[in-house]
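Enquirer: need a 3D model of the sequence below.
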Amino acid sequence: MAEPNGRPDHAFPEAQREGLYRAIFERRDVRAQFRPEPIPPEVLARLLEAAHHAPSVGFMQPWDFLLIDDRAVRERVHAIFERENAKAAEAHTGERGALYRRLKLEGILESPLNLCITCDRSRGGEHVLGRQSIIETDLFSTCLAVQNLWLAARAEGIGVGWVSILDQNELTEVLGLPENVYPLAYLCLGYVDDFHDQPELALAGWRQRLPLAERVHGNGWGEALDAPTLLEALATRETTR
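Expert: This next block holds a predicted model:
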């Protein structure tokens, strides 16, 4: 990795930069291959601290963290998944439907720990700085906490899987959430036997990563990017990943 220009004293040393990018590129949505051993408290504390240091609009910090290791609670959540997944499968027919039904889409019972990251939509009061025009910024902020935790987990060798095939109203009831608290992310955490080289859905043939160079626009949607050096750099990066 080339040394940065501008203010080199603001950049991390090369090895630390490489570690950050490695966590980003090797992060995976883990649904299987969980190991049974628990996450040590000091490691879990580091992950939660990383999540808690996410940026948030108006510094509202709308997140809370529900640690779920009770088997009975997880079985209730798993039952919600089973019902919702059966409904989702009906949208896919033929070979696509057969492939969908083969996919492993959660690790609720296999992982040693489930974690629900919630968003308190009332935190910060009625008028949160920066939220007046875009009310959903509290949800966006909580997503950043999820990403912080996910990247920190990868650096610690811990797999994370986001279970999105859930009825949020039923999940709210199971977890006893207050009316103003939204269950934004239901995650499965644990050490794993291995991390796949590619996202699981790409390996299964469900979808492939889109070319980045085709997703970058100029000064308006669909306008060509007048930056040949950047386009060349983007193309080079894609061929080396």
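Enquirer: CA atoms for contacts and neighbours, from now on please.
Expert: Noted.
Enquirer: list the helices and strands the strand or helix carrying residue 98 packs on?
Expert: Using DSSP states H and E, residue 98 maps to helix 94-102. Where contact means 3 or more C-alpha pairs under 8 Å, 6 or more residues apart in numbering; DSSP states H and E, helix 94-102 is packed against helix 71-89.
Enquirer: the helix it packs on: how far from the chain's middle?
Expert: Here helix 71-89 is found 20 Å from its chain centre; the criterion is C-alpha atoms, centre = their mean, to the nearest Å.
Enquirer: name the nearest residue to the spatially most central residue of the chain, ignoring sequence neighbours.
Expert: For the chain, the residue nearest the mean C-alpha position is residue 147 (5.0 Å; C-alpha atoms, centre = their mean). Closest residue to residue 147 apart from its sequence neighbours, by C-alpha to C-alpha, 6 or more residues apart in numbering: residue 51 at 7.6 Å.
Enquirer: and for comparison, fold this next one:
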Amino acid sequence: MVAFDDQFRRQLRELFIWRRDVRRFRTDPLPEGALERLIDIACLSPSVGLSQPWRFVIVEDGARRRAVIDDFKTCNADALASYSGERAARYAALKLSGLEEAPGHLAVFADKASDIGHGLGRATMPETIEYSVVAAICAMWLAARAEGIGLGWVSILTPTRIYESLDVPQSWKFIGYFCVGYPQAEFDRPALERANWEYRRASKEFTIRR
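Expert: I've put the predicted structure just below:
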């Protein structure tokens, strides 16, 4: 049995504190094999029934990247129009993607039709397939931060256009699109908190006892 000491646990907590959703990237290329190595770590995550439903698409083609960037710009303009007044001004000032600067683009899907795992554990809660993929993403995010690499989850996108742009099976469920690269600067507070958009609450606000 592997034992982890107090020093390791303190460092692990620091890793969680310093993990950030990065939007401002340097354009330096990632080391060869870096994305593949992070995907290897993600695949160590738990999954319902050992279904391993994650599907990773490394997006390298310039035209496909441009299609994603164009979709983001359209969706972001629509989102801005949904706000007004001071909140609209704050939204307009936010940098919400690093798609044009980040050297790495990664799309992640859940293969809901896969027969790996033989359906174990998901008959009553089929959504655990997607949850398993999100767990893998979290593992990858922390592993990336441990290497000084940042991830930015871009959710301001149209899923149907992602399928068209990346030419992936319609049976896959789109989970997330990520910018991957080295951050311009590192912070121990979320960017949205620093921009006074929202603040992080204490865990007791989300915890009840029964």
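Enquirer: so what number do they get for TM-score?
Expert: The TM-score (TM-score structural alignment, normalised by the length of structure 2) is 0.94; 210 aligned residues with a C-alpha RMSD of 1.6 Å.
Enquirer: thinking again about what came up before, the residue nearest to the centre of structure 1 belongs to a helix?
Expert: Yes. Assessed with DSSP: H, G, I helix; E, B strand; the rest coil, residue 147 of structure 1 lies in a helix.
Enquirer: against residue 166 of structure 2, how distant is the aligned residue in structure 2 for it?
Expert: Mapped onto structure 2 by TM-score structural alignment, residue 147 of structure 1 lines up with residue 138. Noted for residue 138 of structure 2: a distance of 23 Å to residue 166 of structure 2, by C-alpha to C-alpha, to the nearest Å.
Enquirer: how many residues are close by the residue nearest to residue 147 of structure 1?
Expert: The number of residues packed near residue 51 of structure 1 is 25, by other C-alpha atoms under 10 Å.
Enquirer: so what's residue 52 of structure 1 up against?
Expert: 61, 63, 145 (C-alpha atoms under 8 Å, 6 or more residues apart in numbering).
Enquirer: now the strands for structure 2?
Expert: Secondary structure of structure 2 (DSSP state E): strands located at 54-58, 104-111, 150-154, 172-181.
Enquirer: counterpart of the longest one in structure 1, which residues?
Expert: Put plainly, it is strand 172-181 of structure 2. Using TM-score structural alignment, strand 172-181 of structure 2 pairs with 181-190 in structure 1.
Enquirer: alignment lookup: residue 101 of structure 1 to structure 2.
Expert: In structure 2, the residue paired with residue 101 of structure 1 is residue 92, using TM-score structural alignment.
Enquirer: shouldn't its match be in contact with residue 81?
Expert: No. At 9.8 Å, residue 92 of structure 2 does not count as touching residue 81 under the criterion of C-alpha atoms under 8 Å.
Enquirer: and the two? which has more neighbours close in?
Expert: Using other C-alpha under 10 Å as the criterion, residue 92 of structure 2 and residue 81 rank with residue 92 on top: 16 against 12.
Enquirer: measure that one to residue 24 of structure 2 for me?
Expert: 16 Å.
Enquirer: over to residue 139 of structure 2?
Expert: From residue 139 of structure 2 to residue 24 of structure 2 the distance is 21 Å (C-alpha to C-alpha).
Enquirer: what segments of structure 1 are helices?
Expert: 14-26, 41-52, 71-89, 94-102, 137-155, 168-175, 200-203, 228-239 (DSSP state H).
Enquirer: possible to save these as TSV with distance to residue 181 of structure 1?
Expert: Listed next are the helices of structure 1 as TSV, based on distance: least, C-alpha to C-alpha, whole Å:
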stretch	distance to residue 181 of structure 1
helix 14-26	29
helix 41-52	17
helix 71-89	17
helix 94-102	31
helix 137-155	11
helix 168-175	8
helix 200-203	31
helix 228-239	40
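Enquirer: of all those, which one comes closest to residue 184 of structure 1?
Expert: Of all those, helix 137-155 sits nearest to residue 184 of structure 1, with 7.5 Å by C-alpha to C-alpha.
Enquirer: quick one: map residue 60 of structure 2 onto structure 1.
Expert: Checking TM-score structural alignment: residue 60 of structure 2 goes with residue 69.
Enquirer: I figured its match hits residue 111, correct?
Expert: No. Using C-alpha under 8 Å, residue 69 of structure 1 is not in contact with residue 111; the gap is 9.3 Å.
Enquirer: burial of residue 123 of structure 2, as a residue count?
Expert: Residues near residue 123 of structure 2, counting by other C-alpha under 10 Å: 9.
Enquirer: tell me the counterpart of it in structure 1.
Expert: Match for residue 123 of structure 2 (TM-score structural alignment): residue 132.
Enquirer: which residue lines up with residue 207 of structure 1 in structure 2?
Expert: Using TM-score structural alignment, residue 207 of structure 1 pairs with residue 198 in structure 2.
Enquirer: quick one: its match and residue 8 of structure 2, what's the gap?
Expert: Residue 198 of structure 2 is 31 Å from residue 8 of structure 2, by C-alpha to C-alpha.
Enquirer: same thing with residue 29 of structure 2?
Expert: When residue 29 of structure 2 is compared with residue 8 of structure 2 (using C-alpha to C-alpha), they lie 30 Å apart.
Enquirer: if we can go back for a sec, average gap between the match of strand 172-181 of structure 2 and structure 2?
Expert: The superposed stretch 181-190 of structure 1 is, by mean C-alpha distance after the TM-score superposition for structure 1, a mean 0.8 Å from where its aligned residues fall in structure 2.
Enquirer: can you list the residues that contact that stretch?
Expert: Contacts for stretch 181-190 of structure 1 (C-alpha under 8 Å, 6+ apart): 31, 34-39, 106-108, 111-122, 139, 142-143, 146, 158-164, 168, 171-172.
Enquirer: can you check stretch 136-143 of structure 2 too?
Expert: Contacts for stretch 136-143 of structure 2 (C-alpha under 8 Å, 6+ apart): 15-16, 19, 38-39, 41-46, 54, 150-151.
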